[in-house]
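Q: Build me a model:
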Amino acid sequence: MGKRLIPPEPAEIHEVQLREALEERYLAYALSTIMHRALPDARDGLKPVHRRILYGMRLLRLDPGTPFKKSAKIVGDVMGSFHPHGDQSIYDALVRLAQDFSSRYPLVDGQGNFGNIDGDNPAAYRYTEARMTDVARLLLDGIDEDGVAFRANYDGQSKEPVVLPGGFPNLLANGAQGIAVGMATAIPPHNAAELCDAALHLIEKPDAKSKALLRFVKGPDFPTGGIIIDSKESIAEAYTTGRGAFRTRAKWEQEEGARGTWTVVVTQIPWLVQKSRLIEKIAELLNEKKLPLVGDIRDESAEDVRIVIEPKSRSVDPTLMMESLFRLTELESRIPLNLNVLVKGRIPKVLGLAECLREWLDHLRDVLLRRSEYRKGQIEHRLEVLGGYLIAYLNIDKVIKIIRTEDEPKPVLMKAFNLTEIQAEAILNMRLRSLRKLEEFEIRTEDKNLRAELKGINAVLKSETEQWAKVGEQVRKVREMFGPKTPLGKRRTQFADAPEHDLAAIEEAFVEREPVTVVISDKGWVRTLKGHVEDLSGLNFKQDDKLGQSFFAETTSKLLLLATNGRFYALDVAKLPGGRGHGEPIRMFIDMEQDAAIVTVFVHTGGRKFLIASHDGQGFVVNEDECVGSTRKGKQILNVDVPNEARALTVVSEGDDSIAVIGDNRKMVIFPLDQVPEMTRGRGVRLQKYKDGGLSDIATFSSKQGLGWRDSAGREFSATMKELAEWRGNRADAGRLPPKGFPKSNKFGRSIA
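A: Next up, the predicted model:
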């Protein structure tokens, strides 16, 4: 018989509200992400992974100038002792610290393939080697002198620093990128010498605001150079609030070739832009014919960036060509600024420039005080030992006798010579060979020097002025190391104003200029046909639909659409669908209300004057340029209230002095043009009076040439002012039936050319 299995006692079950459990766990996750992964510390500018990598390299004695060690060794030690989050994440962080195109002041000196600006991956960590740079050494300087607090590592087996001593303005000099839960940080790199100048000013004037520091810190200084084209006002706003962005453009120059030819050579690209992807994007745009001014592009880069761009022809304006590239590619990049950092290692906060530097300076002072206290303790201990040595030297024979004869010499020595326990222990631990060195002069000299040093340390500890003087001295040394005349410290990013260009010329630069025919169906479906097509009889339309209107244009043209709601909408011909199929509803390209319909569509040429009128017979003259809106919602020009609506539009040509208006009641009136005002927006004035119905059509003409119209068969008619004498009157007259032969449609049959 087998043993009978006894089920285990059920575990105690606790009922927990799901909402509370989720809130508690999600908050813990969010805080962990913010504090231990995504946001840098304002004091040393490092995230935990970077801090642990540098401390791990310090323990491996990988100082500048020492032999390199395998990255695998560094990654393994850091993962095993401090950062148990996967080797790849540690190696990725290590690689970024070594890339001179990612970090303005690299903290790691890499040997081997650490990736490149094209976006190629680095070699595996078993193939690469690394050691620290001078910048990393500055960040760690003082860590062995109790400069910072330590805490237990993840398994409690060893200790790791809470923050590094940070003798380099790393937060702003190298910047940081990170996404936490509910917050993010984006800090571009800056010039270390400029930051040191600003910090020294802040030491002199602790209440200085961020705006005052912009005398020293002009703006970001990217590892890859580039040109910032923002205004000084927007840069000042960004540094004051801690939030903003910098428009950064590639640096380029024009190189002359043979027989009047030229090319543009790009020598610097914006920060964090992958060169290979940038060139692929430009090549794609070339194939799609979206860069009509560009002929070809090729990459001639070696160690330095050299991207050669050839124009379509030598007559192309190089600045206009580059403007089209800046608008469509990453040759212009918007680099964000979000100075969201951990203050005192605990509180996430968005700081301004002055607050960031103040946090760094306060940290330097704290480290100075800790190191001074540590050194003070060392000196006091040594002075105590030296005092014991002096007693031993003066009574050497008696000391030796006690040590030789006594079983427990320590308490006897302490009693005989009034020694402290430390002094007695030092004498007992002294080697025999040191006896000959125990010369009174040497002991007294060392004692004197140490007491002088101790006096200086006590003076620093007691005086805040002395402390800031020491901090200033430290900052000056950093400025000297990375000054503007040093290869690493020289500013790479420049500042300039964006060149101003004619907007129409820029728009044209984005599209290949080709003739097209715009076709709009009766139901509002639009399409474009290649070339200027006269015969449209072969076109197909959807069921219950037919040709509404058509006209010739170019791919670079802009269309204006007047709707019954009195709004004008702008459309780019280049964005309209091609001639295949039935096209697409015109409403897809504009935000036109559902109850509004199209009155007319035409090519925008600029500078013309229009007479527009509503169904209830009111209207005014408006300049064409006033009708162009910049958004999909259009621009309200003619104010109408339902059921009234915009009904007609005609061009006022040069020399026109008269207006003809015809209503639904088939009555026409003619009156002088100067009776109608020119406005930018409104209802206008009464053009014709109606008992029933409303306005049908309008036309303007010159009294010398007479009034012309076209019937449904396309035949032209005209009448002189003498022949039109009985229709002439004033604005707001009712009018009378039109001349014989006037179309039954009550339309003048004119098109807007």
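Q: C-alpha from now on. contacts and neighbour counts both.
A: Noted.
Q: and the helix or strand encompassing residue 171, what does it pack onto?
A: Applying DSSP states H and E as the criterion places residue 171 in helix 170-174. With contacts taken as 3 or more Cα pairs under 8 Å, 6 or more residues apart in numbering; DSSP states H and E, helix 170-174 sits against helix 192-204.
Q: Do me a favour and get the end-to-end distance for stretch 483-492?
A: One end of stretch 483-492 to the other measures 13 Å (Cα to Cα, to the nearest Å).
Q: List the buried residues in it.
A: Buried residues in stretch 483-492, defined by neighbour count with 16 or more other Cα atoms under 10 Å: 483-484, 488-489, 491-492.
Q: For that stretch, which outside residues touch it?
A: Outside stretch 483-492, the residues that touch it by Cα atoms under 8 Å, 6 or more residues apart in numbering are 105, 191-193, 221-226, 482.
Q: next one: the strand or helix carrying residue 374 to chain centre, how far?
A: Element membership for residue 374, per DSSP H and E: helix 353-394. Relative to the centre of its chain, helix 353-394 is centred 44 Å away, using Cα atoms, centre = their mean, to the nearest Å.
Q: name the helices or strands packed onto it?
A: Short answer (3+ Cα pairs under 8 Å, 6+ apart): helix 353-394 packs on helix 192-204, helix 210-213, helix 421-429, helix 440-462, helix 464-481.
Q: From the chain's centroid, how far away is the helix or strand that that helix is followed by?
A: Toward the C-terminal end, the helix or strand that comes next after helix 353-394 (DSSP H and E) is helix 396-405. Remark: helix 396-405 is offset 77 Å from the chain centroid, using Cα atoms, centre = their mean.
Q: Give me the buried positions along helix 396-405.
A: 399, 402-403.
Q: What is the nearest of the residues you listed to residue 375?
A: residue 399 (30.4 Å; Cα to Cα).
Q: list the contacts for the closest one?
A: Residue 399 neighbours (Cα under 8 Å, 6+ apart): 392, 413.
Q: Sequence B follows; please return its structure for comparison with A:
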Amino acid sequence: MSTTSSDLPSPPPSEPGTVRDTWLADALSERYLAYALSTIMARSLPDVRDGLKPVHRRLLFAMRQLKLDPGSAFKKSARVVGDVMGKFHPHGDSAIYDAMVRLAQDFAVRYPLVDGQGNFGNVDGDNAAAMRYTEARLTEVAQRLLEGIDEDTVDFRATYDGEGEEPVVMPAAFPNLLANGAQGIAVGMATSIPPHNVDELCDALQHLIKSPDARIETLVDKVSGPDFPTGGILVESRESVIESYRTGRGSFRVRARWEVEPLKNGTWQIVVTEIPYQVQKSRLVERMAELLQARKLMLLGDIRDESAADIRLVLEPKSRNVDPDVMMESLFRQTDLESRISLNLNVLDKDNVPRVMSLPEALKAFLDHRHEVLVRRTNHRLGKIAHRLEVLDGYLIAFLNLDEVIRIIREEDEPKAELMRTFELSDVQAEAILNMRLRSLRKLEEIELRKEHEQLSAERDDLNDLLGNEERRWKVIGQQIGEIRRAFGKSTEIGRRRTDIGTAPSAVVIPTEAMVEREPITVICSEKGWIRALRGHIGADQEVKYKEGDGERFRVHAETTDKILVFATDGRFYTIGGDKLPSGRGHGEPIRLMIDLANDEDIVTIFPHKTGEKLLVASTEGRGFIVPADDVLAQTRSGKQVLGTDAKSKARVCIPVAGDAVAVVGTNRKLLVFDVADLPEMGRGKGVILQKYKAGGTLADVTVFKAEEGLSWSLQGGRRRTETDLTPWRGKRAGAGKMPPTGFPRPPRFT
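A: Got it, this is the predicted structure:
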């Protein structure tokens, strides 16, 4: 019987510094769990309250200690990185500097937290300059995150070396988590939060204060979707957006912003002015050039990057006849001009527990944090007021007994103890009197002290009322959010919405002709079934070479954008793209390699598909019907069964319906003429009887013509004969017919 580590007794605990035996599985699991928790809570996942990871929080706190406020002078980035690494973040300087650089990039962060001076990288993906060359300071947004940090609004913990303290979380007067988003990969979990517009977030937060149980649909009316720093157009359906925000998981489809720029002589070009979030422009251009060279972007003629400070990608179409919308739709499908941004709202809650939150939960967590900050800040202010009032009470006692106070200070060996005993002062009051300056003994100072005492007493009463009134506290929080909205709202340059909300694109079907350059071709199929496409329209008198023992059977004029229809004796239609046919330089390829045509079946006819055309199909037993050409297109190599056949009959005819009369001739040389209207239109089947035959007779040929122009057929020598009086052969469908005029071809045929 096998034994596992759980079956054996654990070794007794040993003294520190001693060696103890332990199972490898237990040691690995213990250490891996510690590593995983460290990665999740101290590296990769942001806090739902301030939206920051530890490295970002330490960066901002260190910059505040260096007094790098928005109005102050810049300091070298190396100085900031050094302070962060030496005091708070015991990791490599490159990791710290990379995090700092990202906070300064206005194309990566919607509301930058670091104001950088120097080369901090660009949208092409170029790296920032070394930290010794760049300088930085905090932005107004970062200052809002730090607002009130010295007023006991958040908890502090010891730094890694125990020599200082760092904040556990920022007071965060700015909804940074959703405003700037976050990306991170931990152990067994990840987070991906796109940035949003802070004006919309503030609107939703104020609505949640009034209606805590607001429906997700109402919140989506206010937060319509992500707002990326690089702009673009969000093309996700409202239903999908609602579901993503409800579950905290989903994705958003973003497309580049483009416009048509007209040129002379009726030509035009596409200019892309905004690209999707987190797409490197240089890599995008490089990838599109590779696809263009590989002939996979059939509608695109050329691409140029004319960007300077702003993005300007010029896309030239291969032909001015291409529709711009169709061209861009094809590029969206094949390139990063369309990108999907994932949403995985996986964050640490206030108890440091990672979990996926919905949009309402994340917003409420921010509001709860702001409420806690308000209460703690109010209590801190009350403590300061109580201390100051205590000091002021001591000052007032000193003014009323000024001579005695001076005597005690001058004559007593222990003046502090004597003051406390004589006037019943506290230690704080006695210490304040002893530290009071002589100039403060002026009579006017007493008036100022009494005035300050009254003001502080009134403020204390007001703050006590605030602590006792929850409704009023939420009103104050709403006012604070309103201040953020005014400072960073849509009316400001930084707050204007950059990503437009578009409509979800429908399932646009890009026609084959839009993806292929239109060129004339001649489709050649030999007697032995070798098919190829020659450039241009080759005349019937122009010689074409074939393999020895082979010859011509079909010669059809078409274009590369056409769908070539192949009708076989089994009643199936096969479809081959005109651009997919082998080149005419050689002898081509066997057509059976392109379609799944059975070995015992043969080709009846080959012709290009024409939209809206109607076809007459008929079998050797004299049955047939009319079928729309659009209904015979096959999607697979196996073709599409249209005309029903069996062991006694094969498909014999497929011709376009280009008239109002039908002429049928059998192998018995009987001719019958009737109206096209007598034939039904079907999608599939054996059809109806066109002409009856006696035993052994079969259908020879069928043609459709205009009755007023008469029926014509070929004669020897290339001449044609036309018969206008068809009364002798007129009859009802399914009749036997009569012998044709003298000179009718043998075997009977019309072409």
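Q: Dump the contacts of stretch 483-492 of the first structure to CSV, plus neighbour count and distance to residue 538 of the first structure.
A: Formatted as CSV, those follow (neighbours: other Cα atoms under 10 Å; distance: Cα to Cα, whole Å):
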residue, neighbour count, distance to residue 538 of the first structure
105, 27, 68
191, 30, 67
192, 29, 70
193, 25, 72
221, 27, 62
222, 29, 59
223, 28, 60
224, 22, 57
225, 23, 58
226, 27, 55
482, 21, 74
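Q: Now those in TSV, please, with extra columns for distance to residue 335 of the first structure.
A: Below are those laid out as TSV (distance: Cα to Cα, whole Å):
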residue	distance to residue 335 of the first structure
105	18
191	16
192	19
193	22
221	12
222	10
223	13
224	13
225	13
226	12
482	24
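Q: So which of those is the closest to residue 42 of the first structure?
A: Of the contacts of stretch 483-492 of the first structure, the one sitting nearest to residue 42 of the first structure (Cα to Cα) turns out to be residue 192, at 15.5 Å.
Q: Could you find the counterpart of that closest one in the second structure?
A: In the second structure, the residue paired with residue 192 of the first structure according to TM-score structural alignment is residue 198.
Q: Which parts of the stretch 651-751 of the second structure are strands?
A: Using DSSP state E, counting those that start in this stretch, the strands assigned to the stretch 651-751 of the second structure run over residues 651-656, 661-666, 671-675, 688-689, 699-705, 711-714, 720-723.
Q: I'd like the ones you listed laid out as a markdown table, including mean neighbour count and distance to residue 84 of the second structure.
A: Shown next, in a markdown table, are these (neighbours: other Cα atoms under 10 Å; distance: least, Cα to Cα, whole Å):
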| stretch | mean neighbour count | distance to residue 84 of the second structure |
| --- | --- | --- |
| strand 651-656 | 23 | 81 |
| strand 661-666 | 24 | 91 |
| strand 671-675 | 25 | 93 |
| strand 688-689 | 16 | 88 |
| strand 699-705 | 23 | 88 |
| strand 711-714 | 17 | 95 |
| strand 720-723 | 12 | 97 |
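Q: want to throw these into JSON lines with distance to residue 324 of the second structure?
A: Shown next, in JSON lines, are the strands of the stretch 651-751 of the second structure (distance: least, Cα to Cα, whole Å):
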{"stretch": "strand 651-656", "distance to residue 324 of the second structure": "34"}
{"stretch": "strand 661-666", "distance to residue 324 of the second structure": "44"}
{"stretch": "strand 671-675", "distance to residue 324 of the second structure": "45"}
{"stretch": "strand 688-689", "distance to residue 324 of the second structure": "47"}
{"stretch": "strand 699-705", "distance to residue 324 of the second structure": "41"}
{"stretch": "strand 711-714", "distance to residue 324 of the second structure": "47"}
{"stretch": "strand 720-723", "distance to residue 324 of the second structure": "48"}
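Q: I'd like to know which of those lies nearest to residue 24 of the second structure.
A: So among those, strand 651-656 is nearest, using Cα to Cα, at 75.9 Å.
Q: What's the separation between the equivalent of residue 181 of the second structure over in the first structure and residue 196 of the first structure?
A: Counting by TM-score structural alignment, residue 181 of the second structure lines up with residue 175 in the first structure. Distance, residue 175 of the first structure to residue 196 of the first structure, using Cα to Cα: 15 Å.
Q: can you give me the helices in the stretch 451-600 of the first structure?
A: 464-481, 503-509 (DSSP state H, counting those that start in this stretch).
Q: Pull up the aligned stretch in the second structure for the first one.
A: Spelled out, it's helix 464-481 of the first structure. Using TM-score structural alignment, helix 464-481 of the first structure pairs with 470-487 in the second structure.
Q: buried ones in that stretch?
A: Applying 16+ other Cα under 10 Å to stretch 470-487 of the second structure flags 473-474, 477-478, 480-482, 484-485, 487 as buried.
Q: mean per-residue distance, it to the first structure?
A: In this overlay with the first structure, the average offset of stretch 470-487 of the second structure from its partner residues is 0.9 Å by mean Cα distance after the TM-score superposition for the first structure.
Q: Show me how far that stretch is from its chain's centre.
A: Per Cα atoms, centre = their mean, the centroid offset for stretch 470-487 of the second structure relative to its chain is 33 Å.
Q: got a list of contacts for it?
A: Stretch 470-487 of the second structure is contacted from outside by 173-174, 198-199, 202, 205-206, 209, 370-371, 374, 466-467, using Cα under 8 Å, 6+ apart.
Q: With respect to residue 125 of the second structure, which of those residues is nearest?
A: residue 198 (26.4 Å).
Q: Isn't that closest one up against residue 488?
A: Yes: counting by Cα atoms under 8 Å, residue 198 of the second structure does reach residue 488; the two are 7.0 Å apart.
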